[in-house]
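Visitor: Sharing a model that was predicted from the sequence below.
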Amino acid sequence: MEIAVSQPALHTDPDQVLIRRMAAGDEEALRVLYAAYGRRLFAYAYRLTGSRAAAEEVVQDTLLAAWKGAAAFRGDSRIVTWLLGIVHHRALNLLRRKALPSDTLEEAAERADAGAGLTELAEASERRKALTLALGQLSGEHRAVLELVFYQGLSLAEVAEVLRCPVGTVKSRLSYAKVRLREALARQGWRAEDVL
C-alpha cells in the first residue's frame, strides 16, 4: 500500500505576492497595493482625522511603513487588516501631536456628486452634519469600532487585531457605540435609519 504525501500548495494569494515583491524592493508592487487599497485607507484616515491633508499624510506614512515592514509581515491577517491597523495608529499619533482643522462644509459640498439636485444635496448635507455631530459625541475608540465594522466591513476578529484588543472588547464597544449613536441622533430629531 502506497501513502500519498501531498505537497504544500504554492501561496498564490495576490496580496501575499505583492507583499513579497515589496519586501524584495519592487516599487511597482507598492503602486499596485496603493491602487488596490488607497481609497479605502484614505476614507478611514479621513473619518478619523476629519482633515483631507491629515488623511493624506496618514496614508503616505502608512504606505511608507508597509514598504519598510513588508519583510516582517507574517501573513496572519489579511493585508487590508494590517494596513488599516497602521492607518489607525498613525492617525491617532497624528491627532495626539496636532490640533487638526476639519474640512469645511463648503469643501465637502465641492466633493459631492455634481449630478445631485440642490434639495438632495441639502438633505445629504444635513444628514452628514447630524451624523458627524453624533459621532463627535463618541470616544475615539467607539468611533473607530463603528468605522471598521460598518464602513470598512471588517469582521470583529479583524477589528480586534487592528485595535489590538480582545474580540469581547470590540463587541462591547460596538454595542455601546450603536446605542449612544442612536441616542445622539434622536436628540437632534433624527432616526438612525434615516441617517445611516
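Guide: Right, received. Where do you want to start?

Visitor: Every contact and neighbour count from this point should use C-alpha atoms.
Guide: Fine.

Visitor: Can you tell me, leaving aside adjacent residues, what's nearest to Glu56?
Guide: In this structure, Glu56 finds its nearest non-sequential neighbour in Phe42, 6.6 Å apart by CA to CA, 6 or more residues apart in numbering.

Visitor: what's the distance between the one you found and Leu146?
Guide: 16 Å (CA to CA, to the nearest Å).

Visitor: Presented hereafter is structure B, for comparison with structure A:
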Amino acid sequence: MNEDSKVLLKKIGEGDEKAFADFYMMYENRLYRFIKSKLNDSSEASDILHETFMEVWRKADSFEGRSKVSTWLFGIAYYKTVDRLRKRTPVPMSDEDMPELEDTNPDAMACLLSQEKNRHVTYCLETLKVAQRMVMQLAFFEDLSYGEIAKIVDCPENTVKTRMFHAKQAMKRCLAGRMGEGK
C-alpha cells in the first residue's frame, strides 16, 4: 500500500483530482478513527479530517519519501489534533453520565463491570499529558512502532519511549486509584 500511496501523492502533487479521491478513500476511515479517538467529537474529527486532507492537497509535492506515507499523513493529523486540543479543556466523564441499567440478564453484571472498566480507562487516558496520551494511542490503537511515532510527533525515539514509560506509570496509578486497588 505504501508504494501505491507514494504514486498517488506524486500525482496529487501534480494536481490529479482522481488520485486525490483515491488517496482519500484509502485513508479516510483509519485517519478519522485516529482523530476521533483523540477528540471524542464526531464533528470536530470531521473538521480535522477535512483540514488534514486539504493540507495533503496543498503539500503533496513536498513529501520527500523519508518516511512511510501513512506516517507523514498521521503526522499532519496529529498536529492538527493537538492544536485543537490546546484550544479546549477536556471534560472527563462523571459517574452521573453513566445510564442506569436494570439487571434483566444474567450477564448484565459482567457487562456493567466491563463498561465501568472502559470508563476508567477512558478517564485515565484523558488525565494524561497530551504528549503522553498521543504516544500511547498511536502505539496501542494505531499499532505504530516507536520509530514511526517519533517521526509523527517529531521527536527522538528515546523521547517516545520515555513518554510511553511515564504514560504507563500514570495509567497504572490512575487505574489503581479509580478501581480501589492498592488500598
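Guide: Now that the structure is in, tell me what you want to look at. The shown structure was predicted, so the numbers you read here are calculated from the model rather than taken from an experiment.

Visitor: picking up where we left off before, count the neighbours of the residue nearest to Glu56 of the first structure for me.
Guide: Neighbours of Phe42 of the first structure under the rule other CA atoms under 10 Å: 21.

Visitor: Which of the helices or strands spans the residue nearest the centre of the second structure?
Guide: Central residue of the second structure (CA atoms, centre = their mean): Phe34, 3.8 Å from the mean position. With elements taken from DSSP states H and E, the one containing Phe34 of the second structure is helix 17-39.

Visitor: what do you get for Thr89 of the second structure?
Guide: Thr89 of the second structure belongs to no helix or strand when assigned by DSSP H and E.

Visitor: ok now do it, which residues does it touch?
Guide: Applying CA atoms under 8 Å, 6 or more residues apart in numbering to Thr89 of the second structure gives no contacts.

Visitor: What is the corresponding segment of the second structure for stretch 65-74 of the first structure?
Guide: Aligned by TM-score structural alignment, stretch 65-74 of the first structure corresponds to residues 55-64 of the second structure.

Visitor: just the helices in the first structure please.
Guide: Ranges of helices in the first structure, per DSSP state H, are 14-23, 27-49, 52-69, 79-97, 105-111, 118-136, 140-146, 156-163, 167-187, 192-195.

Visitor: what's the angle from the helix holding Phe34 of the second structure to helix 130-140?
Guide: 120 degrees (axes from the mean of the first three to the mean of the last three CA atoms, to 10 degrees).

Visitor: Other residues contacting helix 17-39 of the second structure?
Guide: Helix 17-39 of the second structure is contacted from outside by 5, 8-9, 11-12, 42, 44-46, 48-49, 53, 57, 74, 77-78, 81, 85, 134, 141-142, using CA under 8 Å, 6+ apart.

Visitor: can you check stretch 187-196 of the first structure too?
Guide: By CA under 8 Å, 6+ apart, the residues outside stretch 187-196 of the first structure that reach it are 127-128, 130-131, 181-182, 185-186.

Visitor: Output the residues you listed as CSV; include the columns neighbour count and distance to Ser172 of the first structure.
Guide: Output for the contacts of stretch 187-196 of the first structure, formatted as CSV (neighbours: other CA atoms under 10 Å; distance: CA to CA, whole Å):
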residue, neighbour count, distance to Ser172 of the first structure
Arg127, 18, 26
Arg128, 16, 25
Ala130, 21, 24
Leu131, 20, 21
Leu181, 22, 14
Arg182, 18, 16
Leu185, 22, 20
Ala186, 14, 21
